[in-house]
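Novice: Sequence below, structure please.
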Amino acid sequence: MVDPEARDPDPSETAALLALRSLHLFEHDIRAAISDVVGGLRLIERSRLAPEARVQIDRVQAAADTLAGLVDDALMTVAGEAVIGRAEGLMRLGDWLAALNGRWSGRATEAGTAFVVERRGELPGHLNLSPVTLDRIAGNLVSNALRHAGAGGVRLVVEGQPGAGLILSVRDDGPGYPRAVLDRMARGGAYPARGGGGALAPGGGLGLRIAAELTREIGGTLVLENPDGGGALARLTLPEALLRYGPETLPEPGAQPDLGGLSILLAEDNLTNQTILRRVLGGMGAEIVLVGDGVAALEAVEARAFDIALIDIEMPRLSGLEVMQAVRARGDARAALPMVALTAYVLRDNREAIYAAGADGIIGKPIASAAEFGRAILRYAGRPAGLPEPEDVLGRGAGDPALGQKMDAARFEALLAVAGPDRAELLTRLISDLGGVLAALDGALEAGDLPEIRAQTHILIAVSGAVGADRLYRLAEVLNIAAKRRRLGDLAALYAPCRADLEDLIAYVADRAARPDPD
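Specialist: You can find the predicted model right below:
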């Protein structure tokens, strides 16, 4: 019987599906290649280079970091995993400005002009925003300005004042924006999509359209004008909800954690990655035993005790998954060795396989920040880097100010603003994910299942940090640390305040999902 609704497959749809499947198959190779590029650039001794070469290397490094973020987002999207709403954590404004300057100053020099960054007013220490998103907005504005800059070059002024947002102004001394572009922005910046009927106006091309659309997605504003005296000015305002003033939430740039006294087994077969990781870990004071394949990794575990093992997934003789499975099956004290996968395989199916093999966590390649890398190692090894200890919660309770505020409503609303039209789906997913964590933790605590407690608290740490539940984030960290240390007698007391805050967060998200969005 013929289905009357059936139709022959559209050749264009079939081609698109095949292309997506091919891209998914090449996902690991793409990530691994980018990891080699980013890592290889970091191995260059800049002090030995001439000033001109150093500027170019800094520019390429900044561009490579941006490319790594863009590719990561693209591959996540192809795999059907949401990018919007994914926990990004806080970005340091100073680090981002330094990277932006490194990327564009060399290009300006090549064009016979200059790029200058100027800071004014009281600037926030951090932004609750993806650096890739901000790179795309600012990069398109700066790129457009450099194409039309006169002898005066391009100036980026970053100005902040608590309560008024953060303003990034890009100005050049060129001929100014065409009237059609200014009129379009005045009407809300609705640039036509390519192929959507009508060519883009000169000076108002794809870059400005991308900047305008991304600005709307993060809840900001973008204004273009031709100021008195000539030139062009683009003024980007980031909303207060994305800014973090006050005491530094994260250590200062370059302030790396102390890994002294920590013995680390590093199993990695790639020579570039070996060199990078050995330098990074050694610079933080760790004692490192380096092996190049899975069999050697198991031999090292047999020979001595380690505080933590960092294991690449793709290795000769035995894969990283096989190594972790063998360690967990030992049946002795070393079976509890904290193990973290170092891998370019970061999508959902890969993560599930890695955790099923016995991993305590996953650190994706390339390593974006040595300091964040070090802090992650301390956390997985059960050594908190400046975080509250279990004794703090047991002795002083969940009201200890060191645990932070219960809920940052502004950060939560900023997350919804970034999600844009997908905010309803994000809220539904949050309720489902948090409810799943609650049920899994209840079962794990009752059964004394330490690996499951560690796995679920890792999820809770990521989600609570993204949505602004700072106290829950810290309580989950403390519970995770206690589970790593096998403090079975303390788990119930530590879980009680964590569970209460988790229930409150689920209720908070459900209430927000039931309310209409503010105008």
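Novice: rest of the way, CA atoms for contacts and neighbours
Specialist: OK.
Novice: Where does Arg379 sit, in terms of helix or strand?
Specialist: Assigned by DSSP states H and E, Arg379 belongs to helix 370-380.
Novice: mind listing what's buried in the next helix or strand after that helix?
Specialist: Going down the chain from helix 370-380, the next helix or strand is helix 390-396, by DSSP H and E. By neighbour count on 16 or more other Cα atoms under 10 Å, the buried set for helix 390-396 is 390, 393.
Novice: Now do the buried residues in the helix or strand just after helix 390-396.
Specialist: Where DSSP H and E defines the elements, the next helix or strand beyond helix 390-396 is helix 409-419. Buried residues in helix 409-419, counting neighbours by 16+ other Cα under 10 Å, are found at 411-419.
Novice: Please generate a structure for the following sequence too, so the two can be compared:
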Amino acid sequence: MLGLAFLVGLSTFAISVLTIDVARDIKQLNSADSDNIQWSLTQAEVEFLEFERDAILASQSDTPDYSLMRREFDIFYSRLDTLSQSGIYADLRREAVFGSSLSTLRGFLDETIPFIDGPDDKLQAELPQIIKRAEELRPIARTLSNSGLTYFASLSDQRRRSLLMTLSELAVAIGLLTLALVTLSLLLNALNKRNRRNMVTARNSQDRTETIINTSLDAVIVTDLSGKVLDYNDAAETIFGYPRDFALGKELGELIVPEKFRDAHTAGMERMRRSGERRVVGQGRVQLEGMRADGSSFPVELALQSASTAEGEIFVAFLRDISARIAADEELIKARDKALESEKAKTNFLATMSHEIRTPLNGLLGTLTLLQDTKLSAKQSTYVSNMEKSGRLLMNHIADVLDITTYDAGKLEARLGPVNLSTLLEDIVSSQSSAAMANGSTLEWGWIGNPVEWIETDKRKIQHILVNLVGNAIKFTHDGRISIESEVSEDASGQKTAHLRVSDSGSGIAPDMLDHIFEDFVTGDASYNRDVGGTGLGLGIVKRFVEALGGRVQVESSVGTGTQFSVSFPTRIVNRTIRTTADEGKQQSARALDILLVEDNEINQFVAQEMLQKAGHEVTTADNGEIGVELAHAHCFDLIFMDISMPVMDGREATRTIRAGNGASHAAPIVALTANVLPQEHEAFLLDGMNDLVTKPLSADALAQITNKWGTVAPVKTKPASNNLISGDHFTEMRDMIGPEQHKKLFQRVSGELKDFVAAHTTPAEDALPELAKAAHKIAGGAAAIGALDVADRLRYIETAAKSGELPTVTGEISALPEVWSRTMNEFNARNT
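Specialist: The predicted model follows:
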């Protein structure tokens, strides 16, 4: 029907246009007969010939009268001017032949005008040439006339053909219009019948829709643009408490919107009516508050849509009472928060218990170490050795629990670095061989395929994984064989994968235990009379460590035959790490140090003091951080050991106070004594100004390494040499300890502080030297902490010069810092590639 209506309209429009065209063409044909267009063209040639004739007669007369010739010339000139200027001949002038002829004749007229308008004697003298030129142009005049006549004759024929075509099209359009009108009348009759059927169908559909709405569990409320309620289903009566008859015609805001939101609702309706802005309509489900008939508020979920009707725009609101769901969500949130608080409490408890257990355990193990150095009988030595083994085992269990907590908190990160896999496996076999031999078993290792010595991985985690797997294999294998196999494979994309397999010929694992073997506190034998011990945490930690490396661990076992654990993780082959001799020299250059020991635990203080004094060092003790700060301010110590958790003032605050002051030991190396082994805590210690840390329980070897490492650090007396930008071993140790990302952040932080320092003190004043010295000291501590030795030494040199008032030296050294730091960063970037 729409198509036919369009056709009727199009035909009507076409007939109107064609009628206008016919009228225009007829008018043009009629006007063409009355115009003098063709006459003017022929008359132009006649006027030219008459001019030529009068010129010839004048030349033949003894008493010539030039007035007649001049009159004919003017008439011909006027005729040509009409042909050149009149709009009637505009299209004709664009014809090549006519335009060329007209131009030629115009040129003749322009050449002749000076003589025609001049004196008779000059005209008489030029007359022969004018006649000759006119004779030559006579064909041009004829061509001008004929081309014009031909053009207008052709144009008349074209107009007659156009009129005939227009009349034909008009006849076709009238025919189409007649056909369309007949067809349309037939179609309208058919559509009328269909509409009557559709009305019946629509009425039935409306009845079904009303039934669905009235049986819906959601409230359905229909309003007009002013907010008046037009429809209101049964669910709305149940939810809001208003009967349908009462609700119809009421304003929606007054009916179900709580009073505190009513102004906002009214403003929103007004805004929508005024500007058409809609913030809720068509936006899906939104949560709001509704009001019942008794005035109580409750949460509802609203979906609002609009529709256009014959009476205007209407809005359909679907509302659901979500009170029960909100209550359930609140209970769920409370349960979640309670679980998070419980998890946090567990983590805090483990961290606290770790410290509390490690502190007395440190005293126990340290005292046992001191006791072993005394004269003991064979039985006493056995007792002491057994006690130490039990203490070390307890310490390992504590470390396992902390590793699990760290992993579950998402903070167990891989600290990648170059590792000699062969050396690592040799060390593990060497350390575990005696335990295997005690069970009558052999322990061996080897490569599958070509050996790959140096790979990138986390040495500590790999070592922990293998020690747990090998330890398990030894415990469950008697008079058998245990082997470690290593392999590095490469896939099609070039990705390297390291494979480690620990196989044994032991008792094997029952099939029903294989799915649970990596769960915490699961052991192969849970009975009280089991042959082997253990907490059941080892394999759980293995799985966590392997996943932290981005790998996976699998197990295959057969009861009575043996077990094989397979570990695979991504890696890459790296160049061999060559150990510099700088660190070796440190080990040989230790000297007796003047040490401040800040430790609140009497036993730990006693053990550490005894170990340090036994190594030949002079030790001053302090029971808390406040006393330590006072001693450090009054006396210049070579090295300060600082416990972290202490009363009055903890170790971190004490360190910050020492570094911020200008005491005698403000530049001394400070080493943290801590039972907290979490990496993020280690980073915090370094940011506080500490240079290193020792994890409890303390051992003589660990203390000796620290004293050897920092015992060579002496006060800067002369300008340092620029040949030791970054300490290689310190760089590696620091990166392994806090991770590559945190290590990089430390460098970036020092870089920012150094740039600010240089910018602030480019041209220092003499009275600003004390503050400059403090700033240089602070940044020197951070630079030393990250291993940037050259920059640290230069900053200490600047500090010393500033304290001595040597302004030119300070200015020169500060100007050199950017170049030194640039080379330091280049070396840092090279070490991280």
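Novice: on that earlier part again, which of the buried residues of helix 409-419 of structure 1 sit farthest apart?
Specialist: Spatially, the most separated pair among the buried residues of helix 409-419 of structure 1 is Arg411 and Ala419, at 12.5 Å (Cα to Cα).
Novice: ok, average deviation of the helix holding Arg379 of structure 1 from structure 2?
Specialist: In the superposition against structure 2, helix 370-380 of structure 1 averages 5.1 Å from its aligned positions (mean Cα distance after the TM-score superposition for structure 1).
Novice: chain center to that helix: distance?
Specialist: 14 Å (Cα atoms, centre = their mean, to the nearest Å).
Novice: Same check on stretch 353-366 of structure 1?
Specialist: Distance of stretch 353-366 of structure 1 from its chain centroid, counting by Cα atoms, centre = their mean, is 17 Å.
Novice: circling back to that earlier point, tell me the one of the buried residues of helix 409-419 of structure 1 nearest Ile218 of structure 1?
Specialist: For the buried residues of helix 409-419 of structure 1, the closest approach to Ile218 of structure 1 (Cα to Cα) belongs to Val418, at 4.4 Å.
Novice: and the closest residue in space to that closest one that isn't next to it in sequence, what is it in contact with?
Specialist: What sits nearest to Val418 of structure 1 in space, not counting adjacent residues and going by Cα to Cα, 6 or more residues apart in numbering, is Ile218, at 4.4 Å. Each residue near Ile218 of structure 1 by Cα atoms under 8 Å, 6 or more residues apart in numbering is listed here: 414, 417-420.
Novice: and which of the residues you listed is nearest to Met324 of structure 1?
Specialist: Nearest to Met324 of structure 1 among those is Ala419, at 36.6 Å by Cα to Cα.
Novice: May I have the residues that are in contact with that closest one?
Specialist: By Cα under 8 Å, 6+ apart, Ala419 of structure 1 lies in contact with 84-85, 217-218, 426.
Novice: let's see it at 7 Å
Specialist: Counting by Cα atoms under 7 Å, 6 or more residues apart in numbering, Ala419 of structure 1 makes contact with 84-85.
Novice: now for the helix or strand where Leu141 of structure 1 lies, which elements pack on it?
Specialist: For Leu141 of structure 1, the host element (DSSP H and E) is helix 131-148. Counting by 3 or more Cα pairs under 7 Å, 6 or more residues apart in numbering; DSSP states H and E, the packing neighbours recorded for helix 131-148 of structure 1 are helix 51-78, strand 166-172, helix 206-217.
Novice: one more time with 8 Å, if that's ok
Specialist: Contacts defined by 3 or more Cα pairs under 8 Å, 6 or more residues apart in numbering; DSSP states H and E place helix 131-148 of structure 1 against helix 51-78, helix 93-110, strand 154-160, strand 166-172, helix 206-217.
Novice: buried ones in the second one?
Specialist: Neighbour counts using 16+ other Cα under 10 Å place 93, 95-97, 99-108 of helix 93-110 of structure 1 among the buried residues.
Novice: tilt between that helix and strand 154-160?
Specialist: 170 degrees (axes from the mean of the first three to the mean of the last three Cα atoms, to 10 degrees).
Novice: Please, where are all the helices along the stretch 251-400 of structure 1?
Specialist: Taking DSSP state H, counting those that start in this stretch as the criterion, the stretch 251-400 of structure 1 carries its helices at 271-283, 294-303, 320-328, 348-356, 370-380, 390-396.
Novice: Centre of the chain to the fourth one, how far?
Specialist: Just to be clear, that refers to helix 348-356 of structure 1. Per Cα atoms, centre = their mean, the centroid offset for helix 348-356 of structure 1 relative to its chain is 19 Å.
Novice: counting contacts, what elements does it pack onto?
Specialist: Checking 3+ Cα pairs under 8 Å, 6+ apart, helix 348-356 of structure 1 ends up next to strand 361-364.
Novice: Next: the fifth one.
Specialist: Under the contact criterion of 3+ Cα pairs under 8 Å, 6+ apart, helix 370-380 of structure 1 touches helix 470-484.
Novice: quick one, what contacts the closest residue to Thr367 of structure 2 other than its chain neighbours?
Specialist: Among residues not flanking Thr367 of structure 2 along the chain, Val607 sits closest, at 6.0 Å (Cα to Cα, 6+ apart). Residues in contact with Val607 of structure 2 (Cα under 8 Å, 6+ apart) are 363, 366-367, 370.
Novice: Now with 10 Å, please.
Specialist: Going by Cα atoms under 10 Å, 6 or more residues apart in numbering, Val607 of structure 2 touches 362-370, 613, 698-700.
Novice: I'd like to know which of the residues you listed is nearest to Thr19 of structure 2.
Specialist: For the contacts of Val607 of structure 2, the nearest to Thr19 of structure 2 is Leu698 (113.2 Å; Cα to Cα).
Novice: Tell me how many other residues crowd that closest one.
Specialist: Neighbour count of Leu698 of structure 2, defined by other Cα atoms under 10 Å: 24.
Novice: and it, what is it in contact with?
Specialist: The contact partners of Leu698 of structure 2, taken as Cα under 10 Å, 6+ apart, are 358-359, 361-363, 365-366, 369, 604, 607-608, 611, 673-675.
Novice: Are any of these buried, and if so which?
Specialist: Buried members of those, counted by 16+ other Cα under 10 Å: 358-359, 361-363, 365-366, 369, 604, 607-608, 611, 673-675.
Novice: In terms of distance to Gln325 of structure 1, which of the contacts of Ile218 of structure 1 ranks first?
Specialist: For the contacts of Ile218 of structure 1, the closest approach to Gln325 of structure 1 (Cα to Cα) belongs to Ala419, at 38.0 Å.
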